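Requesting a structural model of the entry that follows:
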Amino acid sequence: MQIERIKTKLQQLKESDTDLELFGAESHTYTLHAPLSIEEIRAFESENKAKLPEDYVLFLTQMGNGGAGPFYGIFPLQESRINLSDNTGNVTYFNLSKPFPHTEAWNVEEELEELYDRIEDAYEAGDEELEEKLFDEKWDLIGAEEHDYGRLYIADYGCGVYISLIVNGDEKGNIWTDDRTNDAGIYPSVELGNTERIRFLDWYERWLDNSLEELNSSANKN
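Alright, predicted model coming up:
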């Protein structure tokens, strides 16, 4: 069973990387939070009007509610609903009841390129007011509400890049990357070397396999 195989590999990885040398290991220390009950999962689904992918539920109930995982680790379920937060305590949440709108990688490269040309012109002209207005236009361009339908943030890749699990829509169950901060758009996750769509447990196990291979390669060089 995949979940048992994953448990074994995670323990093996924890025992192999005692110095926490791999990327993100110092953040999660290969430690999982306490699992959720199926009743807690169903309450979350009822509250948010969305049914979570089965393999993700299996992870939450049989392994842990976040913790050890790819990059800087897996967010707990409730935290994964948070889209944006600021220092004043304002928080916005993903709308899970509506379907994620994308089935292919999305970006607006041409529009952004044109906008940056205008921003550069405003900067060179010393027009700070126009420059600020154009940056607002940029966020309006890439930050439409519908991009945040039907998904959870499950991991922080770093550099403003977040990993999403789609929970509603045609891409339900698949892992996507939100790299709009760096003008790279939203696209199916490829960070772990996969070339096809990848689901949660397969993604998690691929991280384990990649990490164990990296440690083995390092050991062979020494």
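
from here on, contacts and neighbour counts on C-alpha atoms
Fine.

before we move on, which element is the closest residue to Leu58 other than its chain neighbours in?
Leaving out its chain neighbours, the residue that sits closest to Leu58 by C-alpha to C-alpha, 6 or more residues apart in numbering is Ile3, at 7.7 Å. Ile3 belongs to helix 2-16 when assigned by DSSP states H and E.

Mind listing residues that contact that helix?
Residues outside helix 2-16 that contact it (C-alpha atoms under 8 Å, 6 or more residues apart in numbering): 29-30, 58-59, 62-63, 201, 205, 208-209, 211-212, 215.

Also this sequence, please, to line up against the first:
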Amino acid sequence: MDATNDASLTGDLEALQAAFPAEWREPPLGLEGVAAWEGENGARLPEPYRTFIAEVANGSSLGPPEDGGLLPLGWLPPGWPDQGDRIPGAAFPLDHAWHWEDEIDSTPDSDQRIADVYNHGSIVLGTDDELSYWLLVLTGTQRGKIWFVADVGASPYPGPEAIGFIEWVQRWQTGAGW
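Modelled structure (predicted):
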């Protein structure tokens, strides 16, 4: 990593530390814990999320989303729809919004694609209402971006272009567009 990226990551981590007060943070995983999770799941976490959970906090009961906070790495919120096995290292299947509720006919292919949206190429950051979920994409063209998935469809947040983890936290903190 070059000095510019180091400075940018340092600034991002300082902003994240300020956003998540120490008394609300879960203990960080450490670099070995993160590397173990990545090895088990076949995916490398994007920065600054990776360093945040390794060095600052592996989740927080205060923070985005407001209903339950930021989940620890690999956790699923109560009410998560059972769509089969989660495979964080598999290809995330979308690069643009898809509202499956608008489709007239459901096919086995579309049912599998919906399951893939829920389970492939992402981690779950949390839920707003146990009907809709925030994902951080780990693979493909949307790597490092935040997506919003619900029972009606999935879309980049805030749409049509997705933002990254630090911008998502900043939007939550300021209430801008949340």
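
Just flag the most distant two among the contacts of helix 2-16 of structure 1.
Leu58 and Leu215 (27.4 Å; C-alpha to C-alpha).

In contact with the most centrally placed residue in structure 2, which residues?
Centroid-nearest residue in structure 2, with C-alpha atoms, centre = their mean: Leu136, separated by 2.3 Å. Residues in contact with Leu136 of structure 2 (C-alpha under 8 Å, 6+ apart) are Ser122, Ile123, Val124, Leu125, Arg143, Gly144, Lys145, Ile146, Trp147, Phe165.

In strands only, show me those.
Ser122, Ile123, Val124, Leu125, Ile146, Trp147 (DSSP state E).

among those, who's most crowded?
Ser122 (31 neighbours; other C-alpha atoms under 10 Å).

quick revisit: quickly note the distance from the residue mapped onto the residue nearest to the centre of structure 2 from structure 1 to Leu13 of structure 1.
Applying TM-score structural alignment, one finds that Leu136 of structure 2 aligns to Leu165 in structure 1. Per C-alpha to C-alpha, to the nearest Å, Leu165 of structure 1 is found 24 Å from Leu13 of structure 1.

again, but for Glu104 of structure 1
If you go by C-alpha to C-alpha, the gap between Glu104 of structure 1 and Leu13 of structure 1 works out to 34 Å.

Between the two, point out the one with more neighbours.
Taking other C-alpha under 10 Å, Glu104 of structure 1 and Leu13 do not tie; Leu13 has more neighbours (19 against 10).

Show me the helices in structure 1, by range?
Assigned by DSSP state H, the helices in structure 1 fall at 2-16, 25-28, 38-48, 54-62, 77-80, 109-124, 128-142, 200-221.

In TSV, list the ones you listed along with distance to Pro188 of structure 1.
Formatted as TSV, the helices of structure 1 follow (distance: least, C-alpha to C-alpha, whole Å):
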stretch	distance to Pro188 of structure 1
helix 2-16	23
helix 25-28	24
helix 38-48	24
helix 54-62	17
helix 77-80	18
helix 109-124	17
helix 128-142	17
helix 200-221	12
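
Among those helices, which comes closest to Phe71 of structure 1?
helix 25-28 (7.8 Å).

Return the distance of that closest one from the chain's centre.
From the chain centre to the centre of helix 25-28 of structure 1 is a distance of 16 Å (C-alpha atoms, centre = their mean, to the nearest Å).
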